[in-house]
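just need the structure, nothing else, for what follows:
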Amino acid sequence: MTADGPSPARNWASAAIALLGLLIVGVLLQLGVGLWIDENWFSHLGYAQVWWINRAAPWGLGLVVFLGMALWLGLNLRLAWPPYIKRLWRRLLVVLVSGSVAAIAMAHWFTFLVVLFQQPVGLADPILQHDISFYLFSLPLLLQLQRWGFWVGVLTAGLVALCYGFRLRRQPVAAQPLLPQQVQRHLLGLGGVLMLFQGLGHWLARYTLMYSNRGSFAGANYTDVHAQMPADFLLAGLAWVGALALLYLAVFSPALVALKAAQAKAEWRWLPWQVTGLLLIFGGYGLAALGAGVFYPDLVQRVAVLPNELERDRPYIEHNIAFTRKGYNLSEVDVQSFQVKDNLTAESLTNNTATLKNIRLWDNEPLLAAYRQLQEIRPYYQFPSVDVDRYTIDGDLRQVMHSARELDYSLIPERARTWVNDHFFYTHGYGLALSPVNVVTRVGLPDFFIQDIPPRATSPAAAAAFPIDNPAIYFGELTDIDVFVNTNAQELDYPKEEANIYTTYQGSGGLPMGAFWQRLLYAWHFGDWQILLSQEFNPDSRFLFRRQITERVQTLAPFLRYDQDPYLVIADGGLYWMIDAYTTSRYYPYSEPTPSGDLNYIRNAVKVVVDAYNGSVDFYLATPKDPIIETYQRIYPSLFKPLEAMSAELRSHIRYPNDLFEVQTQQYATYHMSDAQVFYNKEDLWQIPEQIRQVDGDLGDGEGGEGNVNNWLFDSSLPGPLPTSQAMPPHYLILELSAIDATANPSRSAEFVLLSAFTPVNKQNLIAWMAARCDGDEYGKLLVYQFSRESLVFGPQQVEARISQNPIISEQISLWNQQGSRVNRGSLLIIPVEQALLYVQPLYLEAEDSKLPELTRVIIAYRDQVVMEPTLDQALQALFAPATEGTAAESALPLSDASAL
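Here you go, the predicted model:
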């Protein structure tokens, strides 16, 4: 301190400390306010317990890991720390490293939690006889702990060696002989710890062989079981022997190297028997790791297995087949034969009206384009995707397609994108458009059951089938901006002619923010001080955030995987979003992983329902016997509800998820083969049939629905994008199974099913089709109908080729394409009707300067005939009614024979 006051250096230090203190206070405030808002949000939705578990578990784990790491590292550094360096730096280093390790561990808190609450599966792996729960829950954690332990040991040994190096360099030579014994004892002990973790890694490697890809299938093969597994056992033993040797030397004979001071110079002297023993142990370990761990299994695979692979690997192939089927829930597929007789008559059509009147003629992309042209009404509304569902209308089960009319903030004019408009005025979408899958107007446009703003039913039957008390959509797929409701500002409800209809939110969603202190906290957390300055709030005002439904459910349950296609449901007088959620794992033994490699086990364990008006979220157990969801249920006892708690009207709209079905059909294409020899030879390998589609078709973005498949230009000789082959997506349809299968329930005349076809690999004829049932007690059951191998059943590409070869159809299409328009061919649908197959394909006509496609023709192929008519009914009449000259039946021309294909 100078005579005039504190020194400038001290002033700078005080200012720095004050700034640091303010920074720490600001960070703590931000964290505290964020935690308060999060807790209120979870509590408002009824999941306070979930929030407390999600916060307590990682911080509890982090605290335990921090204390353990601090104790371990502190003791080691205390022994090795150079005395001339302040202890404060040692403590800071311990805190920094321990905090970093704890932060890494906190990111894996859920892995620890599932191990503590894991449920046994009751099924053991066929090799090591451990319950499958060990692989699903314990093994991932053990592998992680082994890696962490080894690298923490390496880090500790490196820091200790560095400290001792500094001490040796600063010690006088005369004092150096006193140091080596302590140094060696310490480093030998750390080396022993490293070898313990190395041995643990070899021991755990035995279990990871359940996911080996050494053979032609997933899981341990003959070489893994008889060569690699014993080698890992041997290496684990050698590593542990080396660890014991190092620990023994650390305790009883730490002087591997001696230093002798002579004439102010240190001379190194090796003690031969200890060094020789260690060299033998670790040399043997290294040779065993190379020989037994690498070369010997490879030799066994090449010499003993490959020349006799089927004989050697037969039992392991059987394990792979059985466990892959279990992993993808394919063990109980009902397989039946389907003898194609093609004996339909006009009477047969009358007996199958439920199927025929629900044949889907609208693809997602053209229908979405039509919705956007006809029903968005205002530029700020958007239909994000089209979904498929079924409703009972006037006593009949009808398949419909619909889309929510959501508010897309990116479409609001730039000059109208003010803070008040974004957060007070444009708050929600409104209603939906809904139409049957197979009905069009006279000009080929969708014939709506629900249309316009406000939503209006087009008939008394539709009004009775679709009662909507409140069509406002405050929570949806596009709602990504936070809004304030129940304020003094006017809130747009929906536009009407030249005026607007305004509303005040009457729902229970959102958090209260009427008090000044609440707005202060929200303004602080979200960094938006206009929340504090606005005069639009009143005591009843509420704050709606996390309105995007996928973000909403992922925040509540991030441990589930969610379907990419939420769909809207009209039930109980309101609008609800239904989202399928999955439990997955990549640690199911012997199960073949998906092509992406990120999972080999999947269950549609949960159905999530989000209220589009209030934002409430409910998680319903759809597969309660799944061991993963049973474990999650033990962790979060208040999160999940039984499916019976869902209202009956909502339950009637549960559907088998498309994403899951695609994964299952991809696996079933190979794993329908149950015989090991047939599987090994791939004698009966199937594939999902392909269809030709345009790469950059522009009939909408194709999001949602039953696959992102674009239409293709009919005449590929015309200018435009080249067609490409894509796998046919599954499609939903209403099917009369009782007319196909005599064992089906005759009282259920029609069912909503998800169907996918199979063809043999490198062939185009149909070999089978799989259906997933969606209704009632039959929900989730998988049916496979296999076609006879003795006769040809045409596949989609063959039928499309036959359609293209029809001279009348191709001539008409060419004429349309030359008159300022273009024709797009829709998806080809395969419709089973009794013991026959109908192939149905719509044609869409689109003007070159318009994005409004019209369904202009329907093509049906049956047996050796193809017809193209303006409507489905006319096409069926042309096929099955007596043909007279000049009628639509003229289109029913014989196709070329099979040799033309």
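
CA only for contacts and neighbour counts going forward, please
Noted.

tell me the buried residues in the helix or strand harbouring His525?
For His525, the element it lies in under DSSP states H and E is helix 516-526. Using 16 or more other C-alpha atoms under 10 Å as the test for burial, helix 516-526 gives Gln518, Arg519, Leu520, Leu521, Tyr522, Ala523, Trp524, His525.

from those residues, pick the one nearest Ala416.
Ala523 (22.8 Å; C-alpha to C-alpha).

and this one, so I can compare the two:
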Amino acid sequence: MGMRPAARMPKLTRRSRVLIALAIVAVVLLLLGPRLIDTYVDWLWFGELGYRSVFTTQIVTRLVIFLAVALVVGAVVFAALALAYRTRPVFVPTAGPNDPIARYRTAVMARLRLVGVGVPVAIGLLAGLIAQNYWQQVQLFLHGGSFGVADPQFGIDLGFYAFDLPFYRLVLTYLFAATFLAFLANLLGHYLFGGIRLAGRDGALSRAARIQLITLVGILMLLKAVAYWFDRYELLSHTRGGKPFTGAGYTDINAVLPAKLILLAIAVICAAAVFSAVVLRDLRIPAIGVVLLLLSSLIVGAGWPLVVEQISVRPNAAQKESEYISRSIAATRQAYGLTDEAVEYRDYPGNTAATAQQVAADRATTSNIRVLDPNIVSPAFTQFQQGKNFYFFQDQLNMDRYRDDDGNLRDYVVAARELNPDRLIDNQRDWINRHTVYTHGNGFIASPANTVRGIANDPNQNGGYPEFLASVVGPNGEVVSPGPAPLSQPRIYFGPVIANTAADYAIVGENGAPREYDYETNTATRNYTYTGSGGVPIGNWLTRSVFAAKYAERNFLFSNVIGENSRILFNRDPADRVEAVAPWLTTDTAVYPAIVNERIVWIVDGYTTLDNYPYSELMSLSSATTDSNEVALNRLQPDKQVSYIRNSVKATVDAYDGTVTLYAQDEQDPVLQAWMKVFPDTVKPKADITPELQEHLRYPEDLFKVQRALLAKYHVDDPVTFFSTSDFWDVPLDPNPTASSYQPPYYIVAKDLAENNNSASFQLTSAMNRFRRDFLAAYISASSDPETYGKLTVLTIPGQVNGPKLAFNAISTDTAVSQDLGVIGRDNQNRIRWGNLLTLPIGQGGLLYVAPVYASPGASDAASSYPRLIRVAMMYNDQIGYGPTVRDALTDLFGPGADATATGPAGTEPPASGQAAQQRPEGNNNPPPAAAPNRPGQAPAQQQPEVPAAVPPTGPTQLSAAKSAALQNVNSALDALREAQQSGDFAEFGEALQRLDNAVSEYQSAN
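Next up is the predicted model:
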């Protein structure tokens, strides 16, 4: 029994066509409507910023790729289906009236145009949508240039690997996918139309089906042969399991590389054999070819390299791999900016003895010892500088440097007082208030990092908080700018805090009376009208309708607060704005504010990266930049692999009008040069960086973290030593008991290591441990000074010098320190927090560890529970120094005279009322510090008194009779507590603890 398929394609009924058209329109509206709105909004936004060419270049590139891939893939699939249909048998036998294939065939024939055209179109559209995401590879292929460096194996310029090879791989992938989809479509088409029949003992295959399918299989084999050719180049950037380096090793060069050429030849031979089956009409030939290729892949591609690895390499791996390890060392240093020109290694003892006079002479370091931890003091900023409930600071503040009135370089903890829409309450949260009244922050707050205001011996005492320099809008609308630099516009419309919320837009501009909240006087609230150029105009009904649809908010259409001069500010995160106008950049996780040319700008570091630099170490950007600070960051690095990175761009975002400016930092970077060809006139030359901006450019943290992780291995020159890992280093874990990850690098002002002189320099630093040990191996410093920017200095430390963990353990378990802090934190009434443990080269070859100690009243109300600096602990050559201030700790550690240049508390008097009113128009000033308490007697470190440092002075001439008697009771109670602890009697221990608590309370109340 047989049937002949319809010779003509049946037409759809009018009703079916109408329904299909309506369905297509509905799908288009649902899928493309929001995208079209977003595209139009982006067009407006890029135009407002002056980067519309970036937007149009992306759109055009994506569209061209989409159309090209969609047409090619769709056409190939359509051709495969059309050939199967046109070469179908005239009569197709069926198994009977209930044959399922016959039913499917009938259904398809009834809707032949829909299936024959719809399926290829759908597949083509899907392929095009996926392919357009790779627009960057296409643009780099079109505009990439030369690196001027050849790979060590093939002698090909590295530009081939960076710009050409990814594109070739992309094209090959889509050709392979299109051919494979065509094979499946042709196979199913022949099966459906009767060219392939499985019924009967042997089945049947029409001549047309055989020719078409064999041809497609042959093409797949040829494409596989081409893939084997490109696989050879990718060996130089891959990682084989068990190798301590990236790139082709002995097995890859001597086994895998020849295997790829052999497999290429086999693939071509198999393809020829498959094509021959068209003439010979023997399907066993292509079957044998496919099996041969698969077996060859297993035997030649996997088996042979495995044998070489086990028999030839493993017994003497260090010698066999030495040549290739040397390649990896050289390539990694080049790819990550760790060449001899960028890194200077110096031998450094690390444990040289130092006198008080030598320490005092190290003025650049001792006068700038940082006691403010930017990861801890944010609550203090909030307590004293917040002003209103809707102002807020980042959880992790930033470090920058400015020069004081005498021209001395000082580091500051800096913060922008931003608006946080999520902290609006009650009627502040309605649409008009949230988006048209509470629109901006107000103020740049800076605190000298090496001092605090007043001394707090106890967290319940006043003092121990930062000295605030607040540049804000004053009570009469004037700008009050006491430092650290003059500021003419303190209002902040763009920043990471204000953007860290849903629908972070603000509607500003002149429309009647000022309505934006600005500041308060004693009698009234003053409003403000935005006068900047930033923002997209929404004065006409078209843009209002578009934004109403984008944010699903009808107030855009009906609210009278929007006028013809209104503008909308959105996309207000500085890093997001930079990544939008420079989509080829990866931005640093740390974005920081600075005063440049009397304006607040956010400085963003941008990186260009590659993941296929030959022989360079391939590493996870996310893993390399993870440390104990990540919990305080709003953004983390993406989990992507890199083998090349450059801090190629410095970007600024104006906090008032949102202007984004890109500057070329590394003009020699070939990747940057390629992107500057793709987007001409978007990146300004390095020469355009003003001296005022250059003064605030920092060596970026994420780049430094990547480099220190690599220096842990790639400081080794000898390949055999490298293979053994015996001379590797480790990034130390953060010794702070509340941390559970790597110790972050720290910005400090200290002695200039880049120039090796006694002038002060702003540096990013990190200690390095010996491999899997807690002894110090090296100290890394990256200069941020304009004259030596980017120079890395590595002090290599021999012997067994205590690393951060050992130093912290020694400090925290010191008898005087532990007893003192035990008294302060008794019964968990006060929370003790250790600040960052700084490592500072000092003297003639020693290392000083410095750890500030903070405490906050645990039992008091939240408003006063901000952390206060109560102690400074130090360690030098196993000796401990401890006291309420840096001066006290230095004197305790080195003896009298060591504190000659150290900075003490900022002051002992509160700001004058007029000054306070200027600094804090909202009435929330620097609180008055407590009178400076008497300082403890300074005993040598090895003879520290066991009196808790929470109770001031030990010198008899400084204490009243009542205080002296109370102090004796404290000492007696401490002795009793130690005896009870050793006895193991819990009842006795509890009584002793209560006695100590009573004695301390008696001491504090004594006059």
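
and the equivalent of Ala782 of structure 2 over in structure 1, how far from Trp686 of structure 1?
Mapped onto structure 1 by TM-score structural alignment, Ala782 of structure 2 lines up with Ala772. Distance, Ala772 of structure 1 to Trp686 of structure 1, using C-alpha to C-alpha, to the nearest Å: 18 Å.

how about Pro140 of structure 1?
33 Å.

okay, the two: which has more neighbours?
Neighbour count, other C-alpha atoms under 10 Å: between Pro140 of structure 1 and Trp686, Trp686 has more, with 26 against 17.

so what's Ile860 of structure 1 up against?
Residues in contact with Ile860 of structure 1 (C-alpha atoms under 8 Å, 6 or more residues apart in numbering) are Leu838, Tyr839, Val840, Gln841, Val866, Val867, Met868, Ala875, Leu876.

so which of the residues you listed sit within strands?
Within the contacts of Ile860 of structure 1, residues falling in strands by DSSP state E are Leu838, Tyr839, Val840, Gln841, Val866, Val867, Met868.

quick check, the first one in contact with Ile859.
Read it as Leu838 of structure 1. No. Shown here, Leu838 of structure 1 and Ile859 do not form a contact pair, counting by C-alpha atoms under 8 Å, at 10.3 Å.

out of the ones in strands among the contacts of Ile860 of structure 1, which is most surrounded?
With neighbours taken as other C-alpha under 10 Å, the top of these is Met868, carrying 31 neighbours.

structure 2: which residue goes with that one?
Mapped onto structure 2 by TM-score structural alignment, Met868 of structure 1 lines up with Tyr882.

before we move on, what about Leu643 of structure 1?
By TM-score structural alignment, Leu643 of structure 1 lines up with Lys686.

how many residues are close by that match?
Using other C-alpha under 10 Å, Lys686 of structure 2 has 15 neighbouring residues.

make TSV from the contacts of Ile860 of structure 1 and add distance to Pro446 of structure 1 to it.
Listed next are the contacts of Ile860 of structure 1 as TSV, based on distance: C-alpha to C-alpha, whole Å:
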residue	distance to Pro446 of structure 1
Leu838	23
Tyr839	22
Val840	18
Gln841	16
Val866	25
Val867	22
Met868	19
Ala875	19
Leu876	20
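
what's the closest non-adjacent residue to the match of Leu643 of structure 1?
Leaving aside its sequence neighbours, Lys686 of structure 2 sits nearest to Ala664 (C-alpha to C-alpha, 6 or more residues apart in numbering; 5.0 Å).

contacts only, for the one you found.
Ser648, Val649, Lys650, Val683, Lys684, Pro685, Lys686.

tell me the buried residues within those residues.
Ser648, Val649, Lys650, Val683, Lys684.

isn't there a helix covering Ser749 of structure 1?
No. Under DSSP: H, G, I helix; E, B strand; the rest coil, Ser749 of structure 1 falls outside any helix and is assigned coil.

and the residue nearest to Ala462 of structure 1 when sequence neighbours are not counted, how many neighbours?
Nearest non-adjacent residue to Ala462 of structure 1, counting by C-alpha to C-alpha, 6+ apart: Phe449, 5.9 Å away. Phe449 of structure 1 has 23 neighbouring residues, counting by other C-alpha under 10 Å.

matching residues in structure 2 for the helix or strand that the helix holding His525 of structure 1 is followed by?
As assigned by DSSP H and E, the chain's next helix or strand after helix 516-526 of structure 1 is helix 530-533. Aligned using TM-score structural alignment, helix 530-533 of structure 1 spans residues 555-558 in structure 2.

quick one: contacts of that stretch?
Here stretch 555-558 of structure 2 makes contact (C-alpha under 8 Å, 6+ apart) with Trp431, Trp541, Arg544, Ser545, Phe547, Ala548, Ile562.

for it, give me the average deviation versus structure 1.
On superposition with structure 1, the mean distance recorded for stretch 555-558 of structure 2 (mean C-alpha distance after the TM-score superposition for structure 1) is 1.0 Å.

could you pull out the helices in the stretch 401-550 of structure 2 for me?
Using DSSP state H, counting those that start in this stretch, the helices of the stretch 401-550 of structure 2 run over residues 431-432, 496-499, 541-551.

and those as TSV, adding distance to Thr57 of structure 2?
Below are the helices of the stretch 401-550 of structure 2 laid out as TSV (distance: least, C-alpha to C-alpha, whole Å):
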stretch	distance to Thr57 of structure 2
helix 431-432	36
helix 496-499	27
helix 541-551	23
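
excluding chain neighbours, what is closest to the most centrally placed residue in structure 1?
Among the residues of structure 1, the one closest to the centroid is Arg561, at 4.5 Å (C-alpha atoms, centre = their mean). Distance criterion C-alpha to C-alpha, 6+ apart; nearest residue to Arg561 of structure 1, sequence neighbours excluded, is Tyr582 at 5.0 Å.

which position in structure 2 pairs with that neighbour?
Aligned partner of Tyr582 of structure 1 by TM-score structural alignment: Tyr607.

ok now stretch 409-421 of structure 2, how far from the chain's centre?
For stretch 409-421 of structure 2, the separation from the chain centroid amounts to 20 Å (computed by C-alpha atoms, centre = their mean, to the nearest Å).
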